[in-house]
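Engineer: For reference, the sequence and a predicted model appear below.
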Amino acid sequence: MAGHGDGLASYKAAATDISVALCTFNGALYLQEQLDSLLRQTSRPTELVLSDDGSSDASVSIVTEFARAVGMRLVVAPTHARLGVGQNFNLALLLCSRQYVALSDQDDVWLPDKLATALAAMHEGEARYGTSCPLLVYTDLTVVAADLRPISSSFMRSKGLCNPSPHDALTILLTQNFATGCTMLVNRQLLERALPIPKEAVFHDWWLALVAASCGHVLYVDQPTIMYRQHDSNVIGIDTMALSLKRIIAHPASHLEHGIAMCTSCARQLDVLESRLTECHAATAAIEHVHRVKEAIACGGVRSVGRLLSQHVRRLGRFRTATLYLLCMLKGADPRP
């Protein structure tokens, strides 16, 4: 495989106890660039775990040839029916064997110090909270076009996001995710509690952040470690607040319907989170907080708003918070299982 000779020397330079969970679906167009960025890591991964979601292109062969050429341990998930992004990552994460796991999309490019930066933050967290504490590290991203031309130097700022205080992290995560999966590094202690990812989880990265904030800690590094590529096939891309507002104004009915459906999905996610936290003997205060917010969203109407206020529930920014309260007020009560 051309171009890997120089990368192989650096690949053998600094091993770490990290698995990379890579999920693919017809990603051949940009996949090689992502794999090559693994070779340029100043702290290299020990293991690459691939779960392909039924690609009809050369995605699997690109990854297997890459691993063979550079001598990287590769674990390939068994062939399976189409799972979707969340359950595809669930399968990949279940197969990872190392102490730390980095989540990888198929179309980004990692900056050379991506893993070293996240691992340093992880070790700082372990020194502060103990090695038995579930931890999740995430970072900012540089947003780029399909040809890697810069669009925004900060994904977080372009989305109007910020890292909340540790005290507020769980309260915000109950109704809004702010941690991007492709930047995440998680430890084994978190995976033992978070896996398997339930089908009710809205997004896999949101679920991981919820469990981390409930049982341990979410840690943020305020610097980009990834070039986050935007193209026509993105599952989740970037929308500025202004663009989102324009779309809502242009199609208010469809956005209202979508927002109400998302509130219902959020309540279902919190329901399975409450069960998972009970199973892993999380702090009673966290379980009760999750339960009360779940019930507040599920009841709908004006009562929903009152209950959310009593739990100090908010999202990042006044507009997002007001939208949440409005949607919960407008939706009816969710049916009981």
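Structural biologist: Alright, I've got the coordinates.
Engineer: C-alpha from now on. contacts and neighbour counts both.
Structural biologist: Fine.
Engineer: Contact partners for residue 212?
Structural biologist: 134, 135, 136, 190, 218 (C-alpha atoms under 8 Å, 6 or more residues apart in numbering).
Engineer: Is there a neighbour count for residue 144? I'd like the number.
Structural biologist: As a burial measure, residue 144 scores 21 neighbours (other C-alpha atoms under 10 Å).
Engineer: Look up how far residue 315 lies from the closest residue to it other than its chain neighbours.
Structural biologist: Nearest non-adjacent residue to residue 144, counting by C-alpha to C-alpha, 6 or more residues apart in numbering: residue 150, 4.4 Å away. Using C-alpha to C-alpha, to the nearest Å, one gets 28 Å for the distance from residue 150 to residue 315.
Engineer: try it against this one:
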Amino acid sequence: MVKKMQNLTVSIALTTYNGMPYLKDQLASLESQTKKPDEIVIYDDGSTDGSYELLRDFVDQSSIRVVLHRNLDNLGYNKNFAKALSIATGDIVFICDQDDTWHANKIEKVLSIFTKQPRTNLVIHDLDICDGTMNPIGEKKLERINLIGDPMDCYCTGMATAVRREFLSLCLSNYSPPVTYDNWLHKCAQLTSSKYILGVSLADYRRHANAATSKTLINSAKKVTWLDSFLHAARGSTLDYLKYEREKNTRSIEWLASNKKALHQKYHIDSDRIEKISKNISETNIIYDARINIVKSSGLKRVIKALTLYKNGGYTSFSGTKSLLKDIARL
């Protein structure tokens, strides 16, 4: 039986590491929600700048239940988030970074999607991109994705994501780096056709020099121009990217195989469909192997290999001509 919105419990999973310049604003935005969370789970990764002491004060003062932990050793953001997510108890778990701020209606808006769409397991919303001092640059995240021509279904930003806890537990049962935790959750949701992109901005996305993803064009604090978009498209494929995507696919096949029973019983995905999805992923990995071989080559040999793959339909499961050009861009 699907719970009504007012009956869904909410956890926020927040991780911190030397976030003193930003934490107060973020914590204030969590407390200002029109729909209050039932708990905030915080894992500090060994901060040395006073962040942990600020968090202890927050625990004492907040009207919300706060579960605060501190790692003795620095784990890095992937393992730290996995720990925070694994102990969250709410029906819906919201992922939270230390350096952004949430709009007051974020929880309320996202819960309405989970309520209206019971087969949706993961929701991601739009963002207002801001500079390091939280001045909006006049561009939203989904607009940015459109501008640079990336596939919309690849939109994956952890701090804009919320997931059903039951599904989250299933995803984390097979999770381990190097695949990033948010990439993994989104991949599992895509495999089960249960991801929902909400085209409403519900947070201010701070882009600053210390942010883990600030150097990429998709997350830049500067407004994207036509030239930026062109250079991004022409930059070329990298071995690291192709190997990462192949690894994510391999783990997806393993996840589907090890969770067949749960996927069938809870998410109505039968064995035939799992086999079909796994077969498609395996075929895609064969193409990834071919693309990796292409990018390792150089000069005319690289062009010939790429054109041969294109002629044989190898790029149809990617972005067609765009992917072809990326593979031969760096000769």
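Structural biologist: The structure has been received and is ready for your questions. Keep in mind it's a predicted model, so treat the numbers as computed, not measured.
Engineer: Residue 60 of the first structure maps to what in the second structure?
Structural biologist: In the second structure, the residue matched to residue 60 of the first structure (TM-score structural alignment) is residue 52.
Engineer: Quick one: residues in contact with the one helix or strand that match maps to.
Structural biologist: Using DSSP states H and E, residue 52 of the second structure sits within helix 51-61. Helix 51-61 of the second structure has contacts (C-alpha under 8 Å, 6+ apart) with 16-20, 23, 44, 46, 65-68, 70.
Engineer: Next: stretch 271-282 of the first structure.
Structural biologist: 193, 194, 198, 200, 210, 211, 214, 215, 287, 290, 291, 294.
Engineer: got it, and stretch 93-103 of the first structure?
Structural biologist: 17-22, 46-47, 49, 75, 77, 115, 181-188, 191, 195-196.
Engineer: What segments of the stretch 201-337 of the first structure are strands?
Structural biologist: 217-229 (DSSP state E, counting those that start in this stretch).
Engineer: One more: the stretch 51-200 of the second structure?
Structural biologist: 65-70, 92-96, 101-102, 122-130, 136-140, 161-164, 195-206.
Engineer: Where in the first structure does the longest one fall?
Structural biologist: Counting by TM-score structural alignment, strand 195-206 of the second structure pairs with residues 218-229 of the first structure.
Engineer: in that stretch, what counts as buried?
Structural biologist: 218, 219, 220, 221, 223, 224, 225, 226, 227, 228, 229 (16 or more other C-alpha atoms under 10 Å).
Engineer: Mean deviation, that stretch versus the second structure?
Structural biologist: Overlaying the second structure shows stretch 218-229 of the first structure at a mean distance of 0.6 Å from the equivalent residues (mean C-alpha distance after the TM-score superposition for the first structure).
Engineer: Spatially nearest residue to residue 167 of the second structure (excluding sequence neighbours)?
Structural biologist: Closest to residue 167 of the second structure by C-alpha to C-alpha, 6+ apart is residue 121, at 6.5 Å.
Engineer: Map that neighbour onto the first structure.
Structural biologist: Using TM-score structural alignment, residue 121 of the second structure sits opposite residue 135 in the first structure.
Engineer: For that match, the count of nearby residues, please.
Structural biologist: 30.
Engineer: how about the helices of the stretch 201-337 of the first structure, start to end?
Structural biologist: All helices of the stretch 201-337 of the first structure, identified by DSSP state H, counting those that start in this stretch, fall at 204-215, 241-250, 252-279, 284-299, 301-310, 318-330.
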